[in-house]
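Q: sequence and predicted structure are below.
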Amino acid sequence: MDGLVIKPKWADMILSGVKTWEIRGSKTHKRGTIGIIKSGSGLVYGTVELMSCVPLTMYNWEINKDKHHVSYADIDYKTPYAWVMGNPIIYPEPIPYKHPQGAVIWVKLPDIQGEEEQS
């Protein structure tokens, strides 16, 4: 499974289901279950389904603000993309992983889902 590194505030909102669009400056073709990692923590806090990736116009940005909770003025992307997520699962206890040097967005995770189901 891949893990997405996200600032803690946004990770909490995604895992609570309040934020269903993660705004990024590039597309992703990944789909399926991904781990949610709070940056700097070394821990996976849960999973979500990454379902789609949508390029955003300013119009789409404004009418979907309830999905991403980000001010347009705070974004410095030439073309922002919404990584559409759903079905969040929060782990009862965060699971540690070894963060590879230089990893900023994605981290390849061991089979932590299987470990979580056994505990």
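A: Great, that's in hand. Numbers count the residues shown, from 1 in each chain.
Q: all contacts plus neighbour counts: C-alpha atoms, from now on.
A: Noted.
Q: can you give me the helices in the chain?
A: 8-16, 58-63, 65-68, 112-118 (DSSP state H).
Q: so which bits of the second one are buried?
A: Across helix 58-63, burial judged by 16 or more other CA atoms under 10 Å covers W61, E62.
Q: what about the helices of the chain, which gets the closest to N87?
A: helix 8-16 (8.6 Å; CA to CA).
Q: packing partners of the closest one?
A: strand 32-38, strand 43-55, strand 81-96 (3 or more CA pairs under 8 Å, 6 or more residues apart in numbering; DSSP states H and E).
Q: pretty sure D111 is touching M1, no?
A: Yes - using CA atoms under 8 Å, D111 makes contact with M1 at a distance of 6.6 Å.
Q: those two: which is more packed in?
A: Neighbours were counted for D111 and for M1 using other CA atoms under 10 Å; M1 has more, 15 against 10.
Q: let's bring in a second one:
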Amino acid sequence: MKGLVIRSPWIELILEGKKSWEIRGSNTKIRGPVVLIKSGSGKVFGEVNIVDSKALSLEDYQTNKKYHCIESEDAVQLPYKKTYAWVIDDPKIYKEPIPYKHPMGAIIWVNLPESIF
């Protein structure tokens, strides 16, 4: 299973269903279920489905705060040279976070064994 590393407070907003775009500086071809890892915690906190990835213009970014939860005052420019919205849905929070061993060098994705779930 693929694990996506996300910082706080964004991971909480995603799992609460308040954020449906994860803003990234690269595209992803990954679709379907992925688990969410809270950056620095060594734990998996829930899961979502990645349903799309789309390039954003500055106007897209500025007019869609309800999806990415970044204040419009902070949106005077795109956060990355090429900015993408990874569109996610169906968030599920685990009752108890699941610990895992974080591999050295993993920054965005972690390949997790099915046995930990």
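A: Yep, that arrived. What you are looking at is a predicted structure, and each value in this text was computed from that prediction instead of being measured.
Q: got a TM-score for the pair?
A: Here the TM-score for the pair of chains, by TM-score structural alignment, normalised by the length of structure 2, is 0.91; 114 aligned residues with a CA RMSD of 1.5 Å.
Q: need the winner for burial among the helices and strands packed on helix 8-16 of structure 1.
A: Highest mean neighbour count among the helices and strands packed on helix 8-16 of structure 1 (mean count of other CA atoms under 10 Å): strand 32-38, with a mean of 23.
Q: angle of that one against helix 8-16?
A: 140 degrees (axes from the mean of the first three to the mean of the last three CA atoms, to 10 degrees).
Q: and strand 32-38 of structure 1, how far from structure 2 on average?
A: Mean deviation of strand 32-38 of structure 1 relative to structure 2 after superposition (mean CA distance after the TM-score superposition for structure 1): 0.4 Å.
Q: tell me how far that strand lies from the chain's centre.
A: Between the centre of strand 32-38 of structure 1 and the centre of its chain there are 6 Å (CA atoms, centre = their mean, to the nearest Å).
Q: sorry, back to before: what would the helices of structure 1 look like in a markdown table with distance to I89 of structure 1?
A: As requested, the helices of structure 1 are exported to a markdown table (distance: least, CA to CA, whole Å):
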| stretch | distance to I89 of structure 1 |
| --- | --- |
| helix 8-16 | 7 |
| helix 58-63 | 26 |
| helix 65-68 | 18 |
| helix 112-118 | 11 |
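Q: of all those helices, which one comes closest to V104 of structure 1?
A: helix 8-16 (14.0 Å).
Q: now do the contacts for V51 of structure 2.
A: Applying CA atoms under 8 Å, 6 or more residues apart in numbering, one finds that V51 of structure 2 lies in contact with R31, G32, W86, V87, I88, D89.
Q: cool, and I116 of structure 2?
A: I98, Y100.
Q: equivalent analysis for V104 of structure 1, please.
A: V5.
Q: can we see that at 10 Å?
A: L4, V5, I6, S39 (CA atoms under 10 Å, 6 or more residues apart in numbering).
Q: that one matches what in structure 2?
A: Here V104 of structure 1 is matched to I107 in structure 2, going by TM-score structural alignment.
Q: still on that earlier bit, turn the contacts of V51 of structure 2 into CSV, columns for distance to A75 of structure 2.
A: Formatted as CSV, the contacts of V51 of structure 2 follow (distance: CA to CA, whole Å):
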residue, distance to A75 of structure 2
R31, 27
G32, 29
W86, 17
V87, 19
I88, 21
D89, 23
